[in-house]
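Asker: Turn this into a structure:
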Amino acid sequence: MAERGTVHLNMIVTKTGDQGQTYLNDGSRIAKSSNRIKALAFIEQVAVKLGYFIHACENEILQIQLPEECSCQINLTQLAISFQQEMYDIGSDISTPIADGEAQKRFPQESVEELTELIARLTPALEPLDSFILPQGSLRVLLSHDIRTLVRQAEIHVWDIEEAVNPAVPQFLNRLSDFWFVLGRILFAEENQTGGAENQKWEPRQKQDRGFRINPA
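Answerer: Okay, here's the model as predicted:
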């Protein structure tokens, strides 16, 4: 697996992929239409979308009140950068097929447990849900929902890889999608805590008002 500092990109146009195949980290070639490459494409989309989130937050510190008089501070920029770094760690892992008896370091299971614990600590700050919420709100709230859906698609493609994969990778992606759902709700609540709009919820099988008003001549 490519380690930090060993990636060399001194030639961008190589023409080695012009026949619909690309190289993996072990030197093998694989179809660009394979589920492994599709998963990598979505991982890269997540990293880019995290960049949009960083731009939208501008080093903001989020203050969260937790039960039992506890509180939490999150540097939203540093948070997103940390996940960007891990997207490339995951990409490196996926790009390296698992070999028998390998001694390489892979994406750690500890990161799955850490994110699971973080979600558990943040969730009590929110009211329980009695329906699905509609993805609405500020740019950073919408980006949170966008990130969670992209992460979910990446996870699906990882599960579709025919060969063995590091189980920590799809598990982390599963937790990461959940995390951005929770964070999106927290951001919406924080922005509307002074009597603003409530998060609209799905109302099943209701006749919908399209917002049209036709005035007679």
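Asker: only C-alpha atoms for contact and neighbour calcs from this point on.
Answerer: Fine.
Asker: What helix or strand is the spatially most central residue of the chain located in?
Answerer: With the centre of the chain defined as its mean C-alpha position, the nearest residue by CA atoms, centre = their mean is Val151, 3.9 Å away. Using DSSP states H and E, Val151 maps to helix 139-159.
Asker: what's that helix packed up against?
Answerer: The contact analysis (3 or more CA pairs under 8 Å, 6 or more residues apart in numbering; DSSP states H and E) places helix 139-159 against helix 35-57, helix 168-191.
Asker: From the structure, what's the count of residues near Glu203?
Answerer: Residues near Glu203, counting by other CA atoms under 10 Å, number 12.
Asker: tell me the secondary structure for the closest residue to it other than its chain neighbours?
Answerer: What sits nearest to Glu203 in space, not counting adjacent residues and going by CA to CA, 6 or more residues apart in numbering, is Ser131, at 7.7 Å. The three-state label given to Ser131 by DSSP: H, G, I helix; E, B strand; the rest coil is coil.
Asker: just to revisit the earlier point, how about CSV for the helices and strands packed on helix 139-159, with mean neighbour count and distance to Gln21 added?
Answerer: Formatted as CSV, these follow (neighbours: other CA atoms under 10 Å; distance: least, CA to CA, whole Å):
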stretch, mean neighbour count, distance to Gln21
helix 35-57, 20, 10
helix 168-191, 21, 24
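Asker: Proceed likewise with the subsequent sequence, for comparison:
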Amino acid sequence: MQIYTKRGDYGNTNLIGGRTISKDAIRVESYGTLDELNSLVGVIISQMTKEELVLKEELAEIQLLLFDCGTDLAMLEGTKDYLITKEAVEWLESRIDDYSTEPPAIEKFVLPGGHPVASFLHLARTVTRRAERIIVSLGKTEKINPVVMIFINRLSDYFFAIARVVNSRKGVKEPFYEKGGKVFHSELKKETIPKTHY
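Answerer: Coordinates of the predicted model:
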């Protein structure tokens, strides 16, 4: 099987639907960033143990969903049905809700770090946020599947939630931003606590 096609040698690529665009177009940047994120999720999975099988299986499912998101972003509207639906968002929300109750409540901003796997998950969260910013910009100028934007927004919440879970299960103390003092009230439900500040 020949890997290279030479079709992109002049800085262009084809969207699903046939339109040719420049490789530095914001649409290509959007699904290219999701490809970067998908690769990072693959790295995270490779660093997890057999005891983390459930999380590994979830992350493998997220890899498939990220590929679907990228396909939708590479597709001209009306070419065919979009792949990402509200069911994917609902599944992600259910996982976030379950994981949010596991670690102890927090009163300060969490700094990325702790266990190596948790640190990688925080990195995945920030790449997800970057992808989201690009997708938001794309959506202002071109028609895209709106569910992709919602899914990616929830995905950053998911990565934050499971990064906290990994640190909790590994018995690793989370690093906190100490300068600001307490920024959350202990009576708040954990699922209402923001991930971080941007």
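Asker: before we move on, back to that, want to throw the helices and strands packed on helix 139-159 of structure 1 into CSV with distance to Leu142 of structure 1?
Answerer: Listed next are those as CSV, based on distance: least, CA to CA, whole Å:
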stretch, distance to Leu142 of structure 1
helix 35-57, 9
helix 168-191, 7
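Asker: looking at those, which is closest to Ala125 of structure 1?
Answerer: Closest to Ala125 of structure 1 of these is helix 168-191 (CA to CA; 7.7 Å).
Asker: could you measure the residue nearest to the centre of structure 1 against Gly27 of structure 1, distance?
Answerer: Distance of Val151 of structure 1 to Gly27 of structure 1, computed by CA to CA, to the nearest Å: 27 Å.
Asker: re the thing from before, how close does the counterpart of the residue nearest to Glu203 of structure 1 in structure 2 sit to Glu174 of structure 2?
Answerer: Alignment note (TM-score structural alignment): Ser131 of structure 1 maps to Lys108 of structure 2. From Lys108 of structure 2 across to Glu174 of structure 2, the span is 11 Å (CA to CA).
Asker: Asp98 of structure 2 too?
Answerer: Taken as CA to CA, the span from Asp98 of structure 2 to Glu174 of structure 2 is 19 Å.
Asker: Pick out whichever of these two has more residues nearby.
Answerer: More crowded of Asp98 of structure 2 and Glu174, by other CA under 10 Å: Glu174, with 17 against 11.
Asker: quick one, what contacts that one?
Answerer: Glu174 of structure 2 is in contact with 110-111, 113-114, 164, 167, counting by CA atoms under 8 Å, 6 or more residues apart in numbering.
Asker: Now check structure 1 for the residue matching it.
Answerer: Checking TM-score structural alignment: Glu174 of structure 2 goes with Asn199.
Asker: so its match, which of the three states?
Answerer: Relying on three-state DSSP, one would call Asn199 of structure 1 coil.
Asker: before we move on, back to that, return the residue of structure 2 aligned against the residue nearest to the centre of structure 1.
Answerer: Following TM-score structural alignment, the counterpart assigned to Val151 of structure 1 within structure 2 is Thr128.
Asker: Equivalent analysis for Leu176 of structure 1, please.
Answerer: Aligned partner of Leu176 of structure 1 by TM-score structural alignment: Leu155.
Asker: Could you double-check that that match lies in contact with Thr128?
Answerer: Yes. Checked against CA atoms under 8 Å, the pair Leu155 of structure 2 and Thr128 is within contact range at 7.1 Å.
Asker: so what's the closest residue to Pro170 of structure 1 other than its chain neighbours up against?
Answerer: Closest residue to Pro170 of structure 1 apart from its sequence neighbours, by CA to CA, 6+ apart: Glu155 at 5.3 Å. Applying CA under 8 Å, 6+ apart to Glu155 of structure 1 gives the contacts 39, 170, 173-174.
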